[in-house]
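[1] Need a 3D model of the sequence below.
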Amino acid sequence: MRVDFHTHVIPKNLPDFAEKYGGKWPTLEQTCACGANIMVEGNLFREVTDQVWDPDKRIQDMDREGVDIQVLSPVPVTFSYWADTKAAVEMSKIQNDFIAKTVTDNPARFVGLGTVPMQNAKSAIQEMDRCMHELNLNGIEIGTNVNGENLDAPQFLDFFEKAEEWNVPLFIHPWETMAKDRTPRHNFMYTVGMPSETALAAASLIWSGVIEKFPNLKICFAHGGGSFPYILPRLDQGWKVWPHLRLTTHPPSHYVQNFYFDSLSYDSLNIKYLIDRFGHERVMMGSDYPFLLREIPPGKVIDEMDDLSKEQSEKILGENALRFLNVKEKRLNHETESFDSRGETARSGV
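    Purely as a prediction, here's the structure:
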C-alpha cells in the first residue's frame, strides 16, 4: 500500500472572486485543454496542468508510478487568509466540496484534507466541523502563519482546542514565507523561504506552550519539516540558557511526540535523520504532486534506502499516513486493509 500524503488540487471551474469581491484572489486562466495559469492580481503565480483538477489524469499517473492512494489538499495560495471572512468561507467551501466529491467519486484512490478561514477562529471551527463531520474529510491543511501572525497567537487557541477534541489531523504547509523581499531571485522562496517558514511555525507552536496545552494535537509538517528538525537542538539550547523566556515545563524537544513529517526532502541522509530523531512511525511518503518540485516517482528516495527494514519501509510508504489520518478502511483491488485505533493492520479475513 503506497499512500502519497502530499498532493494538491484546485477546482477547474474556480469562480473569479477577484471580479466578484476585488483583491488578490487567485484565479485560474485556461491556456489550453490540458493546462492553465494560476493568476494573482494579473500576475502569473504558477503554471499548472490538468493533473491538478482532473482525477482521471491523476489516477493514470498513480497507476504508472505505483501509488495506491493520494491525499488531496488545496493549493496554499487559495488559503486567502487576508480576505473578508465571509468571502473566505465561501472560497473554502468551494474547495472542500470539490475535494469531498473527488474522494466520494473515487473512494479507493483518494483521501481528502480541507481548508478553513484561519483569519476568523469561529468560522474556521465551523468549517472544520463541516469538513470532518459532514463531508467526511480526513483532516485540515493550514498555513504556517496567518497574515503575518505566528500560529501561537492567542486567537488561534480555540481552533487548536477543537482540532484536538475532534482528533483532527492538521497538515501545516508553508505559505506567505518570511524574507519575501530577499528571496525572489533564484526562486529562493521555494528552496530556502519555505523550509525556514515551516521551522518558524513548528518552533512557535512548541516554545509558546500551545503543544503543552494541547498535547494530543496531531500535526504533520510539509517538506520533511523544513529546517525544523535540524534546529531543534538549538531551540533546546536557547530554552536552557534563557530561563526568563521559558513558557513550557520542558525543553522544546520534549513536545514533538505527535509531530509527523512528510518525506519530501529528496535525500536519503535527510530521511535517515528524520527517522533517527523522530522514529520511522512519524515519517510519511509525500511527493508534492503534481508540481515541478515533486519527487518522481513518489517514494523514490525511500525505495533507494538499503538500511530500512521491510516493515519500516511499508510504514513510511503508506501505513503511517493512514494511521495519522484515522483512515479505518480502504479498499484497493478488492482487498481490504483495516486499521485499528493503534494503527496496527490486519488483512480482511485473516
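[2] Every contact and neighbour count from this point should use C-alpha atoms.
    OK.
[3] ranges for the helices of this structure?
    For the chain, the helices defined by DSSP state H occupy 17-21, 55-65, 85-105, 121-133, 157-165, 188, 194-207, 210-213, 228-241, 268-278, 300-303, 310-314, 320-324.
[4] neighbouring contacts of the longest one?
    Applying Cα atoms under 8 Å, 6 or more residues apart in numbering, the set of residues contacting helix 85-105 from outside is 9-11, 14, 21, 55, 72-74, 78-81, 109-117, 119-120, 123, 127, 131, 135-137.
[5] re earlier: out of the helices of the chain, nearest to Ile38?
    Between Ile38 and these, the tightest spacing by Cα to Cα is seen for helix 17-21, at 12.4 Å.
[6] which other residues reach that closest one?
    Under Cα under 8 Å, 6+ apart, the answer for helix 17-21 is Lys24, Trp25, Pro26, Thr27, Glu41, Ala87.
[7] cool, and stretch 59-70?
    Residues outside stretch 59-70 that contact it (Cα under 8 Å, 6+ apart) are 1-7, 108-111, 296-298, 332.
[8] from these, which ones fall inside strands?
    Val3, Asp4, Phe5, His6, Thr7, Phe110, Val111, Leu332 (DSSP state E).
[9] now the helices of the chain as CSV including distance to Tyr260 and mean neighbour count?
    Shown next, in CSV, are the helices of the chain (distance: least, Cα to Cα, whole Å; neighbours: other Cα atoms under 10 Å):
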stretch, distance to Tyr260, mean neighbour count
helix 17-21, 34, 13
helix 55-65, 23, 15
helix 85-105, 23, 20
helix 121-133, 20, 19
helix 157-165, 15, 17
helix 188, 25, 14
helix 194-207, 11, 22
helix 210-213, 14, 20
helix 228-241, 11, 16
helix 268-278, 8, 17
helix 300-303, 16, 18
helix 310-314, 15, 15
helix 320-324, 8, 24
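[10] Sequence B follows; please return its structure for comparison with A:
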Amino acid sequence: MTVVDVHAHVFPEIGRAESRRITGREDGPWLRTTDGPDAGMMMAGASEYRPVRRTLWDPAARVTDLDRLGVDVQVLSSTPLLFGYGLEAARAADWCRSVNGHLLRYAAHAPGRLAPLCQVPLQDTEAACAMVTEAMREGFHG
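    Next comes the predicted model:
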C-alpha cells in the first residue's frame, strides 16, 4: 500500500532581500536559518513569526523524515505566510511565480515522492487561472 501525506508545507530559503524586491514591502515573509543546524525562523520583515524545523526548507531532511515515518509521497504547498494575499494583484503574481520556482526546485530533489501544489494570486481570478495552467505545464500536481 502506498502512503500519501496530502497536507504538508514548505518555506523555501527566501531571503529578506528577495522578499523586499518582489513584494515591495518591508514586512514581507522570509526565512532566517541562522538559529542552529536544525532550526529556522519564519520572519515577517524584522518580526519573528514562528520557529521551524529544517524539513521546511531542506528537501533531503524531509525525505529522511518521510523514510523514517513510512510515507511514500508527500503533497507540498507553501506555508500560509507566503500566500501574499495582502499584495496588489500584479505583485502577488510575481511573488507567486517566485515561490513556485522555489517549490519546483525543492520537489525536484525527490521526483515521485514530493508532489508540489502551485501558489496563485487569488486577488485576480484570471491571473490565478492562467498561473494554474502555466504551473501544470511546469510540473506542478495542482
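[11] Next, work out how far apart the aligned residue in structure 1 for Pro80 of structure 2 and Val103 of structure 1 are.
    Taking TM-score structural alignment, Pro80 of structure 2 has Pro76 as its aligned residue in structure 1. Going from Pro76 of structure 1 to Val103 of structure 1 by Cα to Cα, to the nearest Å gives 19 Å.
[12] now Lys12 of structure 1
    Following Cα to Cα, the distance that separates Lys12 of structure 1 from Val103 of structure 1 is 16 Å.
[13] and if you look at Lys86 of structure 1?
    Separation of Lys86 of structure 1 from Val103 of structure 1 (Cα to Cα): 26 Å.
[14] and Asn96 of structure 1, what pairs with it in structure 2?
    Match for Asn96 of structure 1 (TM-score structural alignment): Asn100.
[15] how many other residues sit next to the match of Pro80 of structure 2?
    Close neighbours of Pro76 of structure 1, defined as other Cα atoms under 10 Å, add up to 18.
[16] That one and His173 touch, don't they?
    Yes. Pro76 of structure 1 lies in contact with His173 (Cα atoms under 8 Å); the separation is 7.3 Å.
[17] shared neighbours of the two, anything?
    Taking Cα under 8 Å, 6+ apart as the contact rule, Pro76 of structure 1 and His173 both touch Gly143.
[18] out of the contacts of helix 17-21 of structure 1, which one sits closest to Phe278 of structure 1?
    Distance to Phe278 of structure 1 across the contacts of helix 17-21 of structure 1 (Cα to Cα) is lowest for Pro26, with 36.6 Å.
[19] center of structure 2 - which residue?
    By Cα atoms, centre = their mean, structure 2 has its centre lying nearest to Ser78, at 3.2 Å.
[20] What residues does it make contact with?
    Ser78 of structure 2 sits in contact with His9, Val10, Phe11, Val99, Leu103, Gln119, where contact means Cα under 8 Å, 6+ apart.
[21] Could you check how far it is from Asn100 of structure 2?
    As for Ser78 of structure 2, its distance to Asn100 of structure 2 is 9 Å (criterion: Cα to Cα).
[22] now swap in Pro80 of structure 2 and tell me
    Per Cα to Cα, Pro80 of structure 2 is found 14 Å from Asn100 of structure 2.
[23] repeat for Ala130 of structure 2
    Ala130 of structure 2 sits 14 Å away from Asn100 of structure 2, going by Cα to Cα.
[24] Equivalent analysis for Glu26 of structure 2, please.
    According to Cα to Cα, Glu26 of structure 2 and Asn100 of structure 2 sit 21 Å apart.
[25] And for Tyr85 of structure 2?
    15 Å.
[26] and what of Ser77 of structure 2?
    Applying Cα to Cα, the value for Ser77 of structure 2 to Asn100 of structure 2 is 9 Å.
[27] Common neighbours of those two, please.
    Cys118, Gln119.
[28] Grab the nearest non-local neighbour of the equivalent of Cys131 of structure 1 over in structure 2.
    Here Cys131 of structure 1 is matched to Ala135 in structure 2, going by TM-score structural alignment. Excluding its sequence neighbours, the residue lying closest to Ala135 of structure 2 (Cα to Cα, 6 or more residues apart in numbering) is Cys118, at 6.4 Å.
[29] What does the one you found correspond to in structure 1?
    Match for Cys118 of structure 2 (TM-score structural alignment): Gly114.
[30] how many neighbours does that match have?
    Residues lying near Gly114 of structure 1 (other Cα under 10 Å) number 30.
[31] separation between it and Ser73 of structure 1?
    Gly114 of structure 1 sits 6 Å away from Ser73 of structure 1 when distances are taken as Cα to Cα.
[32] Just the ones of the contacts of helix 85-105 of structure 1 in strands?
    Going by DSSP E, the strands hold Val9, Leu72, Ser73, Pro74, Phe110, Val111, Gly112 from the contacts of helix 85-105 of structure 1.
[33] quick one, what contacts the closest residue to the first one other than its chain neighbours?
    By that I understand Val9 of structure 1. The spatially closest residue to Val9 of structure 1, leaving aside those adjacent along the chain, is Val52, at 4.8 Å (Cα to Cα, 6+ apart). By Cα under 8 Å, 6+ apart, the contact list for Val52 of structure 1 reads His8, Val9, Ile10, Arg58, Pro290.
[34] do the same with Ala83 of structure 1
    By Cα under 8 Å, 6+ apart, the residues touching Ala83 of structure 1 are Gly23.
[35] Now do it against Met118 of structure 1, distance only.
    For Ala83 of structure 1, the distance to Met118 of structure 1 equals 10 Å [Cα to Cα].
[36] Same check on Phe79 of structure 1?
    Distance, Phe79 of structure 1 to Met118 of structure 1, by Cα to Cα: 8 Å.
[37] Thank you, goodbye.
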